[in-house]
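Novice: model this:
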Amino acid sequence: MAETLMLGGFKLNSTAVKVTFRNTGVQEDPACGPLIDAVAIKELFPPMPTRDNLVKNYGFEEGPHRLVNTSNGVLLPPRQEDLTSPLPGWMIESLKAVKFIDKKHFNVPFGLAAVELVAGRESAIAQILRTIPGKVYGLTFTIGDARNGCHGSMMVEAFAAKDTFKVPFESKGKGGFKTVSFKFKAITARTRITFYSSYYHTSIDDFGSLCGPILDEVRVFPTA
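Specialist: Sure thing, here's the model as predicted:
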């Protein structure tokens, strides 16, 4: 039996809200349908940039409720499906979801959580930063594998202003990570940083299950 966890976000416009679950699919047998269990609602607090790091929620620590009884992670829907991101500070700018993973069940380089880019170039995450035009900034981030059987030659592409950075990573699916550093020059007062995986990957134990490199500890800071 497959287990899928999907998270959405919403903003309140009143002191009370009604939550409704509806099956939009059509089954051959009317008596069949998806099973819903362990519903959790968590208040999300907007993270703020600092003088040393312009990236909000740089380590993905502020995010959905971590369900301790599941080992599959949580899928975060793209912005086309959910205008309110369940990952504060970040936009899922892609056709497919990204996966929010926790340290208890996966290899997480720093802190308690990270993001797994599970659907190649269709699984992108982005943030818009306030920058000073013409100023040079440093960009560092950590990539790796989640120790979930995702193996092979990985490549994470990062975009900042007009610059593109490609970071290869050879995964054996047993955990591991590396941190890289780059520099870019801001062109406008708003700079978008975007990350996605160049390739598609599947788990060595389940070739029908998409997986990919993890992303953690994203930092952008002005250089001297």
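
Novice: rest of the way, CA atoms for contacts and neighbours
Specialist: Fine.

Novice: secondary structure class for residue 192?
Specialist: Taken by DSSP: H, G, I helix; E, B strand; the rest coil, the conformation at residue 192 corresponds to strand.

Novice: contact partners for it?
Specialist: With contact taken as CA atoms under 8 Å, 6 or more residues apart in numbering, residue 192 is in contact with 126-129, 159-161.

Novice: for residue 48, same thing?
Specialist: By CA under 8 Å, 6+ apart, residue 48 lies in contact with 55-57.

Novice: ranking the residues you listed by neighbours, who comes first?
Specialist: Highest neighbour count within the contacts of residue 48: residue 55, with 25 neighbours (other CA atoms under 10 Å).

Novice: hang on, it packs against residue 220?
Specialist: Yes. Counting by CA atoms under 8 Å, residue 55 touches residue 220, with 6.1 Å between them.

Novice: what do the two both touch?
Specialist: Common contacts of residue 55 and residue 220 (CA under 8 Å, 6+ apart): none found.

Novice: leaving out sequence neighbours, find the closest residue to residue 112.
Specialist: Of all residues not flanking residue 112 in the chain, residue 103 sits nearest, at 5.0 Å (CA to CA, 6 or more residues apart in numbering).

Novice: repeat for residue 196
Specialist: Nearest residue to residue 196 in three dimensions, chain neighbours excluded: residue 124, at 4.6 Å (CA to CA, 6+ apart).

Novice: closest to the centroid, which residue in this protein?
Specialist: residue 115 (3.7 Å; CA atoms, centre = their mean).

Novice: could you identify the helix or strand that succeeds the helix or strand where that one lies?
Specialist: Per DSSP states H and E, residue 115 falls inside strand 113-116. Scanning forward in sequence from strand 113-116 by DSSP H and E, the next helix or strand is strand 124-130.

Novice: on that earlier part again, residues touching the residue nearest to residue 196, list them.
Specialist: Listed by CA under 8 Å, 6+ apart, the contact partners of residue 124 are 92-94, 98, 117, 194-197.

Novice: and those, which is closest to residue 9?
Specialist: Taking CA to CA as the measure, residue 92 is the one of these closest to residue 9, at 11.9 Å.

Novice: that closest one contacts residue 85, correct?
Specialist: Yes. Counting by CA under 8 Å, residue 85 is a contact partner of residue 92 at 7.3 Å.

Novice: shared neighbours, these two?
Specialist: Residues touching both residue 92 and residue 85 (CA under 8 Å, 6+ apart): residue 79.

Novice: in terms of neighbours, single out the busier of the two.
Specialist: The neighbour comparison of residue 92 against residue 85 (other CA under 10 Å) goes to residue 92, with 27 against 21.

Novice: out of the contacts of residue 192, flag the one nearest to residue 33.
Specialist: residue 126 (34.4 Å).

Novice: before we compare anything, build this one as well:
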Amino acid sequence: MMLNGALFLLVCAAARAAASGGDGPLLNGNFEYAPNRSQMNGTRVMAPNAIPYWKVTGFVEYIESGARQGDMVLTVPEGRHAVQLGTESSIRQQLSVTRGKYYSITFSAARTCAQSERLKVSVVPGDDDVADELPIQTVYTSSGWDSYSWAFKAKQGVVSFIIHHGDDHAEDPACGPIIDCVAIRALNPPRATPHNMLINGDFEEGPYITPGSPWGVLVPPMDEDDTSPLPGWMVMSYSKVVKYIDSAHFRVPHGARAVELVAGLEVALVQEVATVPGSSCRLQFSVGDAANGCAASPMRVQVATARGSKSVPYNSKGTGGYTRDALDFTADGNSTRVVFYSSGYHTTSDGSGTLCGPVVDDVSLVCVSRPHARRLLR
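Specialist: Take a look at the predicted model:
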């Protein structure tokens, strides 16, 4: 689906900049404030501070939707302008944040001419100031644009957020991904309760989703020590993602947010929960489809813990709906890992090649000691 550029421009311009601590686009996060032409050589940005509110290094181009790069016509999902990061280049912006608080960054990216393009994101100061690499080799939408999320814990009240393109094997130094509509959201993770031992089991807390964006936000794989854009949950994979979706653009089983498993067996959604050995546990959850044309009979979600697993089928017509299911098990350790993954690979029925899959939502876990187990399992 092509986006209405004017609509996105209004959305991004109307939102107040998040560099002062609010949720929404960063200052000039949609790059609609242009550099002075005297600081450019054609499309290349020549001065580090030429793009308002950003600092650039390396081969960075300021591009306009519809411009040509060889045989390729460049497109921009939000507004009219974006930046393209060439070999060993970066963009950075200084953010005012609250020390000790967690934040999620969302930005849109499109791969262009290099198959091995790699994006790294980081904040300085941060955890050892090490950049995390986001996998952008797989394109999940037919438009060629995907939105990615990344999270960090603020070490100071002022930090620099950096997006770096480090593909030093490209034959063309100008070749690299296009970046647009960068936004931030402060994360407020919910706490576990006796009624739900999982954190953020309803997925209501997560990365910023740009209003009007029809494709959701990808949550990339992460190490177990990384800060998650989806509080409480880890995405376990080598290079694949899950998709964070909202009820404004998709059908979700419960509340306003959910997760779509778009990468089949190659990725799992995981949470580690503290449990008491020998306690009786019930894991409840919803499985459905996002009303995005992801039709399959059936789609299957695999649900697993250390002491049990279950394959949950869902006959999807791609028009929305869900089923509720449960998995009962006995905890055998001080922690229990809850795992969800899709056992199949799916694309939308419109023939566009957009990757899709079953939706997981409204997940709860309750464990009780054996004397109370009968009441739990009624």
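
Novice: post the TM-score for the overlay when you can.
Specialist: Put the two chains on top of each other and the TM-score (TM-score structural alignment, normalised by the length of structure 1) is 0.93; 224 aligned residues with a CA RMSD of 1.8 Å.

Novice: map residue 173 of structure 1 across to structure 2 for me.
Specialist: Alignment note (TM-score structural alignment): residue 173 of structure 1 maps to residue 318 of structure 2.

Novice: residues in contact with that match?
Specialist: With CA under 8 Å, 6+ apart, residue 318 of structure 2 has these contacts: 289-296.

Novice: redo that, cut-off 6 Å
Specialist: Counting by CA atoms under 6 Å, 6 or more residues apart in numbering, residue 318 of structure 2 touches 291-295.

Novice: nearest residue to residue 238 of structure 2 other than its sequence neighbours?
Specialist: Closest residue to residue 238 of structure 2 apart from its sequence neighbours, by CA to CA, 6+ apart: residue 221 at 6.9 Å.

Novice: then residue 186 of structure 2?
Specialist: Ranked by CA to CA, 6+ apart and with sequence neighbours excluded, the top spatial neighbour of residue 186 of structure 2 is residue 103, at 4.4 Å.

Novice: returning to that earlier point: from the contacts of residue 318 of structure 2, which land in strands?
Specialist: If you go by DSSP state E, the contacts of residue 318 of structure 2 have residue 295 in strands.

Novice: just give me the closest of the contacts of residue 318 of structure 2 to residue 68 of structure 2.
Specialist: Closest approach to residue 68 of structure 2 among the contacts of residue 318 of structure 2 (CA to CA): residue 292, at 31.2 Å.

Novice: now do the counterpart of the closest one in structure 1: how many residues are near it, please.
Specialist: Under the alignment (TM-score structural alignment), residue 292 of structure 2 maps onto residue 148 of structure 1. The number of residues packed near residue 148 of structure 1 is 20, by other CA under 10 Å.

Novice: measure residue 148 of structure 1 to residue 223 of structure 1 for me?
Specialist: Distance of residue 148 of structure 1 to residue 223 of structure 1, given as CA to CA, to the nearest Å: 36 Å.

Novice: got it, and residue 146 of structure 1?
Specialist: 31 Å.

Novice: and for residue 50 of structure 1?
Specialist: Counting by CA to CA, the separation of residue 50 of structure 1 from residue 223 of structure 1 is 14 Å.

Novice: still on that earlier bit, what's the matching range in structure 2 for the strand holding residue 115 of structure 1?
Specialist: With TM-score structural alignment applied, strand 113-116 of structure 1 matches the range 257-260 in structure 2.

Novice: related to what we said a few turns ago, what strand or helix carries the closest residue to the match of residue 292 of structure 2 other than its chain neighbours?
Specialist: Spatially, and ignoring its direct neighbours in sequence, residue 148 of structure 1 is nearest to residue 173 (5.9 Å; CA to CA, 6+ apart). Residue 173 of structure 1 is part of no helix or strand, with elements assigned from DSSP H and E.

Novice: next: the one 10 residues further on.
Specialist: For residue 183 of structure 1, the host element (DSSP H and E) is strand 176-185.

Novice: separation between the residue lying closest to residue 81 of structure 2 once chain neighbours are set aside and residue 102 of structure 2?
Specialist: Nearest residue to residue 81 of structure 2, sequence neighbours excluded (CA to CA, 6+ apart): residue 64, at 4.6 Å. For residue 64 of structure 2, the distance to residue 102 of structure 2 (CA to CA) stands at 33 Å.

Novice: in terms of neighbours, single out the busier of those two.
Specialist: When neighbours are counted by other CA under 10 Å, residue 64 of structure 2 and residue 102 differ, and residue 102 comes out ahead with 21 against 17.

Novice: count of neighbours near the closest residue to the more buried one other than its chain neighbours?
Specialist: With CA to CA, 6+ apart as the criterion, residue 102 of structure 2 has its nearest non-adjacent residue at 4.4 Å, and that residue is residue 153. By other CA under 10 Å, 21 other residues sit near residue 153 of structure 2.

Novice: quick one: map residue 153 of structure 2 onto structure 1.
Specialist: Aligned by TM-score structural alignment, residue 153 of structure 2 pairs with residue 11 of structure 1.

Novice: mind checking how far that match is from residue 104 of structure 1?
Specialist: Here the criterion is CA to CA. By it, residue 11 of structure 1 lies 29 Å from residue 104 of structure 1.

Novice: so what does residue 20 of structure 1 match up with in structure 2?
Specialist: For residue 20 of structure 1, the aligned residue in structure 2 is residue 162 (criterion: TM-score structural alignment).

Novice: quick one: residues contacting residue 343 of structure 2.
Specialist: 264-265, 300.

Novice: could you redo the last one with a cut-off of 7 Å?
Specialist: 264-265, 300-302 (CA atoms under 7 Å, 6 or more residues apart in numbering).

Novice: any idea what it aligns with in structure 1?
Specialist: Using TM-score structural alignment, residue 343 of structure 2 lines up with residue 198 in structure 1.

Novice: surely the residue nearest to residue 81 of structure 2 touches residue 73?
Specialist: No. Applying CA atoms under 7 Å, one finds residue 64 of structure 2 not in contact with residue 73, separated by 10.2 Å.

Novice: picking up where we left off before, quick check: the residue nearest to residue 196 of structure 1 vs residue 78 of structure 1, distance?
Specialist: 9 Å.

Novice: understood, closing this out.
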